[in-house]
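A.B. asks: Provided below are the primary sequence and the corresponding predicted coordinates.
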Amino acid sequence: MPESLWTAVYVLWIIGGTVFLLLRRRRPTTTLAWIIAFWGLPLISGVGYFMFGPRRLDDQSGLRQRARQAAADHIPPVTEDLQQAFIAKFDLASLARVSQTDDDPEPGPKQARAVQLFADGDSAFPAILKAIEQAEETLHLEYYIWEPDVIGTRFRDALAEKAHQGVTVRIIVDAIGGQDCRGEFWQPIVDAGGEVRKFNPPHILKPQPGKLNFRTHRKIVLIDGHIAFTGGINVSDSSRSFDNGEGEPAWRNTHLSIDGAPATGIQSIFLEDWLYSVSVDAVNRGERNAADLLPKSEKKPAIPDDIWRWFPDRDAESTTPMTDDAPWVQIVDSGPDEKSEDIHLLFFTAITSAKRRLWITTPYFVPDPPIETALASACARGVDVRIIIPADSDSKLAKAAAKTFSADASDRGAKIWLFEPHMNHSKTMIVDDELSIVGTANMDNRSFRLNFELVAAIYDHNVNAELAEMFERDQSNSRPFESDEDNAGLVNRLMANTSRLLAPLL
């Protein structure tokens, strides 16, 4: 190709790429970084942007939005005003409003019949399996990782048995996180009448910009629409030690169960994801998304025939008597299909609202600038800020980046602790003595803006105290972080600072 033609193509690339990027509303530093990359490394940056650049899943007419719109017609309406009993009881009650944005209103806090915390898979898995065994009508599960190992097979067989008994079984597994479970693994459930769907499967022949980057990181179990489990535990032997022989020790993790009306919020989230996901059989046929299976004349995915069974507490929740000390729970979700970053906003506001203590456990401590500023502000106000991260992470990049962010937080007064026994995968926050946050979201950009996540904000002094006891046990098994830890030498510093640059992707 003549040199003049190459020059013309390059100039057109720079002009077109720059205009394209300027039309996207992003942080100025991010836009500038992509523009510089487009100019300096045209081919590499183009492929990189195609894979990782987009921050929204699709527009208002896209597949995900069609699923959300279809689900919205059947989700119980959101109550706009917080209940006076809730406002009067908690100093931090106003935090419940931050997620109730106009474009994506979250359900307000509702009283649960019970909330139970689990410190690891050894306690959570038996409780989930027992609840599955007691299911009478519906079983809905959604997981980022589902391994075809001992615990994964045990879950599958339990669900197949319930499907044989006539219980409606629906499972969503992330197409990337659950890729080790092939179609034959799920066949016992399908043969028994259950259905398994994949979330956001990649399609080689029909690629979409950035779509591979958007994963469901949620861990959800719903029993008969009124008992829910969520938290940091995936279906994997890494979170269990029973029957584990002499293998690696089970990960420390935090999960919880919710009995009662707050489960409605989790059920609503599952419905959106169910309508967006596609069956395992369709994936094997090369289909990309559930909406692709619709005739072009159809605008919304089909609603399940038994939708009336999905929300059994819809009429009862306002009349069911609750004791004064019953915990209040708000379910908050976020994802790249939403304009607002509700979990990020909740974390930021919780950190800035803390008055006495702020105790955080996260496996990946890679905060963005607003969260860094909020943590610095809490330290400056005299709040007891403690953060537990694993001494040895399963992600080398996240571990390297966490060193630099931990050093910054430590310099501003936060007490950083390194959990030593094994991997700590818990995602929790304790604010003063009344608010606890437990869920699937890490303290990183991927959880804030790229993944589909879910957290439970629990307003209750007893749950707060129990979670604080877990935190103190973890702290007793941790060592203090030193600002210059593992930072000696050119290679270590280069690795840490390079990983920090990649923080938006971690």
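C.D. replies: Structure received. Numbering: from 1, shown residues only.
A.B. asks: contacts and neighbour counts: CA atoms only from here.
C.D. replies: OK.
A.B. asks: run through who's touching the strand ranked longest in the chain.
C.D. replies: Across the chain, the longest stretch assigned as strand under DSSP state E is strand 110-118. Contact with strand 110-118 is made by 124, 253-262, 322, 326-330, 463, 467, as judged by Cα atoms under 8 Å, 6 or more residues apart in numbering.
A.B. asks: narrow those to those in strands?
C.D. replies: His255, Leu256, Ser257, Ile258, Asp259, Gly260, Trp328, Val329, Gln330.
A.B. asks: for the fifth one, which non-adjacent residue is closest in space?
C.D. replies: Right, Asp259. Distances taken as Cα to Cα, 6 or more residues apart in numbering place Ile227 nearest to Asp259, at 4.5 Å, with adjacent residues excluded.
A.B. asks: wait, what's in contact with the one you found?
C.D. replies: Applying Cα under 8 Å, 6+ apart, the residues near Ile227 are Ser257, Ile258, Asp259, Gly260, Ala263.
A.B. asks: any quick ChimeraX command for the buried ones out of the contacts of strand 110-118?
C.D. replies: A single ChimeraX command suffices to select whichever of these are buried according to 16 or more other Cα atoms under 10 Å:
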select :124,253,254,255,256,257,258,259,260,261,262,326,327,328,329,330,463,467
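A.B. asks: included below, for side-by-side comparison, is a second structure:
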Amino acid sequence: MIGSMIAIAALTLHVAGIFAAMHAVMHTRTAQGAFAWVLGLVLLPYVTLIPYFFLGSSHFGGYVDLHRQRQARFFMLHEEAEHPARPGILPVTAPVNDERYEAIGRMLKTAMHGGNGLALHIDGDDAFKAMFAAIARAEHYVLVQFFIIHDDVLGRRLRDALLDRAAAGVQVCLLYDGIGSHDLPASYIEALRSGGVNAHPFATRRWRNRLQLNFRNHRKVLVVDGVRGFVGGLNAGDEYLGAKPPLSPWRDTHMEIEGPAVADLQRVFAEDWYWVTGERPPSSPPPERCGRANTMIVATGPADRQESCSLFFTQAIHAATRRVWITTPYFVPDQAVFGALRLAVFRGVDVRILIPSRPDHRTVFMASTLYAHEATLAGIRMFRYQPGFIHQKVMLIDDDTAVVGSMNMDNRSFRLNFEISALNVDTTFADQIEAMLVHDFAQSEEVNQNDYDRLTYLQRVALHVARLFDPVL
């Protein structure tokens, strides 16, 4: 009797595994990912079926259509242009044409705006000092979005700063990721809401996404009064100030924008906010001109029809004629991005990539180690940052273009996370990024082609096994 029940249960699991494998074949974004899921679901449904329910989906169900509908209802550029004086409607400045990045704008239905003033903030102390100062000066509204918020010293500073503005009559909207901030206590949010802060987790909400651990909102955005915006790699936790060994000191980068591009930061936040709350956050027109930089806000995610983050990296790398310097904590490129990097080397471009020397995620670190070895064989110069953990997401292209944001060079950012970066064309800002990266490279050790050969056979096998998990890293 017991044997029959076990046999029926096993048969049921295998049948369910076959149906799940059919779903994976039809819906997984990459052939490699589909093959990995199918193999596991058909042969080992006992261990892969449940993880597939949590990790298998590759499209953010429901958000895709609503993303388009809400753009049409609230953010259509022609409506904003025709009604620049309407309350809550943001005006559109004439876009700047740059042939190198025009395809990115078309793909994302966004534009590059001129007249922006930019400020670079290196590491957490400088960045949060500037952000808290901007929040303290807010007169009308504050829009805040982080992937991670901790109930620690920095997290409580953020809470108190937002409560202070709310007490002064300023509208405060806070969005945080439900998984990234999974250990944030309910008392933290209750204190904010009791003090007048409108705080919400980014959640899937639709039943077909309910079990998914994918589709995290990895964006970091701060907008104050529509005048000033911040974007970059920092979250609100003590580790981002370098206060938590063994990863400290923590190396990260944020940037500040003042000018027309702030309107696009507001739009990105507004779409996420509307998805979660069904309401539109406050907005106001940004300043028309605060500097000479041209800036395009690049927001990507699983609601896009294309694999927009991967394509963004690919096009930006293809645009380079002299130099591509990249820093990323997770170097797990897909074939398109890796191919673009290798082709850049053959064009004579100086390609350098800076990655950590110590892991915060062991499997990703092992996969990155193998990719770093293969990159050196292709002529890409790889460096490991020595003082601490490097978390910044920065790209320098030639002498005038710098990208700062939340995008990692891995499958999760390419296809599963909602991400945001600022692509800036300005020689002065690019010079600042160059000086920062030169200092970073000076504190790094270059990866040698022989480093891989020095590993034991079992260590090399482990690296190759880790890379098999590319689709979910």
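C.D. replies: Ah, there it is. A quick note: this is a predicted structure, and the numbers were derived from the prediction, not measured.
A.B. asks: returning to that earlier point: for the contacts of Ile227 of structure 1, which one is nearest Ala441 of structure 1?
C.D. replies: Checking the contacts of Ile227 of structure 1 against Ala441 of structure 1 by Cα to Cα gives Ser257 as the nearest, at 16.7 Å.
A.B. asks: counterpart of Asn116 of structure 2 over in structure 1?
C.D. replies: In structure 1, Asn116 of structure 2 lines up with Arg113, judged by TM-score structural alignment.
A.B. asks: state the distance from its match to Ala261 of structure 1.
C.D. replies: Counting by Cα to Cα, to the nearest Å, the gap from Arg113 of structure 1 to Ala261 of structure 1 is 8 Å.
A.B. asks: which position in structure 2 pairs with Ile227 of structure 1?
C.D. replies: Under TM-score structural alignment, Ile227 of structure 1 pairs with Arg228 in structure 2.
A.B. asks: its match and Gly40 of structure 2: what is the separation?
C.D. replies: 48 Å.
A.B. asks: would you confirm that Ser241 of structure 1 belongs to a helix?
C.D. replies: No - if the criterion is DSSP: H, G, I helix; E, B strand; the rest coil, then Ser241 of structure 1 is coil and not within a helix.
A.B. asks: what's around it, how many residues?
C.D. replies: Residues near Ser241 of structure 1, counting by other Cα atoms under 10 Å, number 17.
A.B. asks: for the one 3 residues further on, same thing?
C.D. replies: The number of residues packed around Asn244 of structure 1, counting by other Cα under 10 Å, is 14.
A.B. asks: again with Ala168 of structure 2
C.D. replies: 12.
A.B. asks: any idea how far Ala94 of structure 2 is from it?
C.D. replies: 36 Å.
A.B. asks: now swap in Asp410 of structure 2 and tell me
C.D. replies: Applying Cα to Cα, the value for Asp410 of structure 2 to Ala94 of structure 2 is 34 Å.
A.B. asks: the two: which is more packed in?
C.D. replies: Neighbour comparison, Asp410 of structure 2 and Ala94: the larger count goes to Asp410, with 25 against 12 (by other Cα under 10 Å).
A.B. asks: residue in structure 1 paired with the more buried one?
C.D. replies: Per TM-score structural alignment, Asp410 of structure 2 is aligned with Asp444.
A.B. asks: pretty sure its match sits against Pro367.
C.D. replies: Yes - between Asp444 of structure 1 and Pro367 there is a contact under Cα atoms under 8 Å: 5.1 Å.
A.B. asks: what do these two both touch?
C.D. replies: Contacts common to Asp444 of structure 1 and Pro367, judged by Cα under 8 Å, 6+ apart, are absent.
A.B. asks: tell me, how many residues neighbour Phe75 of structure 2?
C.D. replies: With other Cα under 10 Å as criterion, Phe75 of structure 2 counts 19.
A.B. asks: that one matches what in structure 1?
C.D. replies: Using TM-score structural alignment to pair residues, one finds that Phe75 of structure 2 aligns to Ile75 in structure 1.
A.B. asks: list the contacts for Trp328 of structure 1?
C.D. replies: For Trp328 of structure 1, counting by Cα under 8 Å, 6+ apart, the contacting residues are Phe86, Pro109, Lys110, Gln111, Ala112, Ile458, Tyr459, Asp460.
A.B. asks: quick check: the gap between the alignment partner in structure 2 of it and Val364 of structure 2.
C.D. replies: In structure 2, Trp328 of structure 1 lines up with Asn294, judged by TM-score structural alignment. Separation of Asn294 of structure 2 from Val364 of structure 2 (Cα to Cα) stands at 34 Å.
A.B. asks: same deal with Ala344 of structure 2?
C.D. replies: 25 Å.
A.B. asks: and for Gln32 of structure 2?
C.D. replies: Noted for Gln32 of structure 2: a distance of 17 Å to Val364 of structure 2, by Cα to Cα.
A.B. asks: equivalent analysis for Asn235 of structure 2, please.
C.D. replies: Distance of Asn235 of structure 2 to Val364 of structure 2, given as Cα to Cα: 20 Å.
A.B. asks: neighbour count winner among these two?
C.D. replies: Remark: of Asn235 of structure 2 and Val364, Asn235 carries more neighbours, 26 against 22, as counted by other Cα under 10 Å.
A.B. asks: sec struct for the residue nearest to Ala37 of structure 1 when sequence neighbours are not counted, please.
C.D. replies: Nearest residue to Ala37 of structure 1, sequence neighbours excluded (Cα to Cα, 6+ apart): Ser45, at 5.6 Å. The three-state assignment at Ser45 of structure 1 reads helix, by three-state DSSP.
A.B. asks: cool, thanks, talk later.
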